[in-house]
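J.: Sharing a model that was predicted from the sequence below.
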Amino acid sequence: MIPIRSDVRVWLAVGRTDIRRGMNGLALQVQEALGRDPHAGDLYVFRGAKGDLIKILWHDGLGMSLYAKRLEKGRFLWPSPADGVVGISASQLAYMLDYAS
């Protein structure tokens, strides 16, 4: 499990992301598409087209980390692309990682 502080901001990149992207490609997407700084300490969560894989990009102050979780059954629930960038709490992220549908 990612050691998430309760005061950290978590942003869902709504819509579909090319999940083949690595750390640098996702950091560039955070800068260009979301208009945010990937080195600011926030967590950025991306979901693939099938909905069974998410990647989380996080800079902890020392370096960039990329976490991935693939579900064997079910999909991660995700907001509509019309919702724009969606912020959730650290506890909501923990729930999402533990109890995907």
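T.: Ah, there it is. Residues are numbered from 1 along each chain as shown.
J.: When you work out contacts or count neighbours from here on, use the C-alpha atoms and nothing else.
T.: OK.
J.: just checking, Lys69 touches Ile54?
T.: Yes - contact criterion CA atoms under 8 Å: Lys69 and Ile54 qualify, at 5.5 Å.
J.: Who has more neighbours out of these two?
T.: Ile54 (21 against 12; other CA atoms under 10 Å).
J.: can you tell me the helix or strand for the more buried one?
T.: Following DSSP states H and E, the helix or strand that holds Ile54 is strand 53-59.
J.: For that strand, buried residues please.
T.: For strand 53-59, a neighbour-count test (16 or more other CA atoms under 10 Å) marks Leu53, Ile54, Lys55, Ile56, Leu57, Trp58, His59 as buried.
J.: putting a second one here so we can go through both:
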Amino acid sequence: MLKVLWWTGDGLCLLAKRLERGRFVWPQADSGSVALTPAQLSMLLEGIDWRRPERTWRPTSAL
């Protein structure tokens, strides 16, 4: 599960996401915190390895 807090200028927003399959590829936290670019955050939330952009799992079909 991934939880993200971000400041919108007038308050905080919370996003919680759990992947059905695959995994989140988290960057190394050398200084105790992690700073992500918008592109890295987008790929992280989609379950894409941002170091090698390809999905860790792709749905086969929607029922």
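T.: On my side now, so go ahead. The shown structure was predicted, so the numbers you read here are calculated from the model rather than taken from an experiment.
J.: Superposed, what's their TM-score?
T.: Between these two chains, after superposing, the TM-score reads 0.60 (TM-score structural alignment, normalised by the length of structure 2); 48 aligned residues with a CA RMSD of 1.7 Å.
J.: which of the buried residues of strand 53-59 of structure 1 lies closest to Ser80 of structure 1?
T.: Ile54 (15.6 Å; CA to CA).
J.: if I line the two up, what does that closest one land on in structure 2?
T.: Counting by TM-score structural alignment, Ile54 of structure 1 lines up with Leu2 in structure 2.
J.: now do Ser65 of structure 1
T.: Checking TM-score structural alignment: Ser65 of structure 1 goes with Cys13.
J.: Could you pull out the helices in structure 2 for me?
T.: Using DSSP state H, the helices assigned to structure 2 run over residues 38-46.
J.: What segments of structure 2 are strands?
T.: With strands called from DSSP state E, structure 2 shows them at 2-7, 12-17.
J.: export the ones you listed to CSV and tack on distance to Leu41 of structure 2?
T.: Formatted as CSV, the strands of structure 2 follow (distance: least, CA to CA, whole Å):
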stretch, distance to Leu41 of structure 2
strand 2-7, 10
strand 12-17, 12
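J.: Can you check which of the ones you listed gets nearest to Val34 of structure 2?
T.: Smallest distance to Val34 of structure 2 across the strands of structure 2 (CA to CA): 11.7 Å, for strand 2-7.
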